[in-house]
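S.K.: Attaching a predicted model along with its sequence, questions to come.
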Amino acid sequence: MLDAAVEGFARYGYRSASMDDIAEAAGVSKPLVYQYLKSKDDLFTACIRRESAALVAAVRAGTEDADGLLPADRRLWNGLCAFFAHTAAHPHGWAVVHQQARTEGESFAREAAAVRAEIAELVTGLLGVAARDAGCADDALAEREVSGLAHALVGAAESLADWANAPRQEPPSARETAATLMNFCWAGMENLLKGSRWTPAP
């Protein structure tokens, strides 16, 4: 039922998706849908939460380092590959979480913001490790800028996922998309964490 609902919401949008069509696609009766989920809002929320949890789980699995041997850039690379692989494999889920949920009301937007915050927190932790490994001495600076960098990176990853999932003859692979983002951001972040900072001309 949730599979059919995610596809319906992704294809037609929250407002246009029909509970009748979702029930038919799921092979169940409409009363049965309402037996488990009391309203269209409840169904949409359940879809957002399921797809959000799956995305976060994929990224967490990608960044795992059980032995504590991987450097921060490798863990970030693995996490980005996992993120882009998941969004490519589940385009309807990504559309529900990233596109539909954010525009269809405050309660849905909060659900989308929660998953973004969770991933940003994970990335902040990785960049914090990189800052410590680089010997960043200014803890206050590191904490403030690392958090900002993490949010910027997550926003860039979201935008790239939309780009990578756009219809085209030869979509980029998850590794290609992850490499694009690493090449864009890591060299600059690495220099910053080592104390080499860009400043505007006077």
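M.R.: Nice, thanks for sending it over.

S.K.: drop to CA atoms for contacts and neighbour counts, all remaining ones
M.R.: Will do.

S.K.: roughly how far is the host helix or strand of Glu143 from the heart of the chain?
M.R.: Here Glu143, judged by DSSP states H and E, is contained in helix 139-165. Its chain's average C-alpha position is 11 Å from that of helix 139-165, according to CA atoms, centre = their mean, to the nearest Å.

S.K.: List the buried residues of the next helix or strand along the chain from it.
M.R.: Tracing the chain past helix 139-165, the next element assigned as helix or strand by DSSP H and E is helix 174-193. For helix 174-193, a neighbour-count test (16 or more other CA atoms under 10 Å) marks Ala174, Arg175, Thr177, Ala178, Ala179, Leu181, Met182, Trp186, Met189, Glu190, Leu192, Leu193 as buried.

S.K.: take the one below as the second:
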Amino acid sequence: MADRTADVLDATQRCLLRYGVRRTTMDDIAAETGVSRSAVYQYVRGKDDAVRRLTERLHGAALEHARAAANADAPLAERVHGILAAKVELTSGPFAESPHAAELLDEQARLNGDICRRFTGDLHGILTATLTGAHLRDPADTAHILLATTIGLLAARRTDLVPRAATAVLHGMHSKHLEGEQL
């Protein structure tokens, strides 16, 4: 028997975006997957497990993109933009169109908020590591400011401003004695 976990999680995502966490049922997930309800239980323990595993998959993929951006052979500002783009990616595509997307991405969500908070913490760590050695006054504070700015722009639905805002933060936090250094 082929492992259809990815299919079940894909179906879960479509159902959640359509109906939301509370209204989605295991029957919905099974119908969307094209298998019986009992077949779905071969891959997930229940709806809560499916939601958590989907959340982990989405945030894991975004972290992979952030790590790749951090390790790119590019100027600092470009690497920071790439790291922040990982946060933006979570809210784009089908998530931008669904009123239920926040249930998968909200750090305050009962079911999966811990995964979302851990993602933000991991992203902060990646940003801090990337900024360390860039002669900033405080790389950890700069990372907090960059994340807060990005989250604010996401809430305002102004993701187009993330790169410009990040560049402004970096220039503002850059040590004065290294003004000539290339970001």
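M.R.: Yep, it's here. What you are looking at is a predicted structure, and each value in this text was computed from that prediction instead of being measured.

S.K.: Can you list the helices and strands that the helix holding Glu143 of the first structure packs against?
M.R.: On a contact count with 3 or more CA pairs under 8 Å, 6 or more residues apart in numbering; DSSP states H and E, helix 139-165 of the first structure meets helix 72-89, helix 106-133, helix 174-193.

S.K.: thinking again about what came up before, want to throw the buried residues of helix 174-193 of the first structure into TSV with distance to Ala152 of the first structure?
M.R.: What follows is these, written out as TSV (distance: CA to CA, whole Å):
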residue	distance to Ala152 of the first structure
Ala174	19
Arg175	20
Thr177	16
Ala178	15
Ala179	16
Leu181	11
Met182	13
Trp186	12
Met189	11
Glu190	15
Leu192	14
Leu193	15
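
S.K.: which of those residues lies closest to Gly155 of the first structure?
M.R.: Taking CA to CA as the measure, Gly155 of the first structure lies nearest Leu181 of these, at 11.0 Å.

S.K.: Show the contacting residues for the closest one.
M.R.: Contacts for Leu181 of the first structure (CA atoms under 8 Å, 6 or more residues apart in numbering) come out as Ala156, Ala157.

S.K.: gap between the alignment partner in the second structure of it and Thr142 of the second structure?
M.R.: Structural alignment (TM-score structural alignment) places Leu181 of the first structure against Val162 in the second structure. Taking CA to CA, to the nearest Å as the measure, Val162 of the second structure falls 15 Å from Thr142 of the second structure.

S.K.: With Ala165 of the second structure instead?
M.R.: 12 Å.

S.K.: And for Ala66 of the second structure?
M.R.: Going from Ala66 of the second structure to Thr142 of the second structure by CA to CA gives 17 Å.

S.K.: Have a look at these two and say which one is more surrounded.
M.R.: The residue with more neighbours, out of Ala66 of the second structure and Thr142, is Ala66; 25 against 22, by other CA atoms under 10 Å.

S.K.: Spit out the contact partners of the more buried one.
M.R.: Gly82, Ile83, Leu84, Ala85, Ala86, Leu123, Ile126.

S.K.: Mean distance between the one helix or strand it maps to and the first structure after superposition?
M.R.: Following DSSP H and E, one finds Ala66 of the second structure within helix 47-70. Following the fit onto the first structure, the mean deviation recorded for helix 47-70 of the second structure is 1.3 Å by mean CA distance after the TM-score superposition for the first structure.
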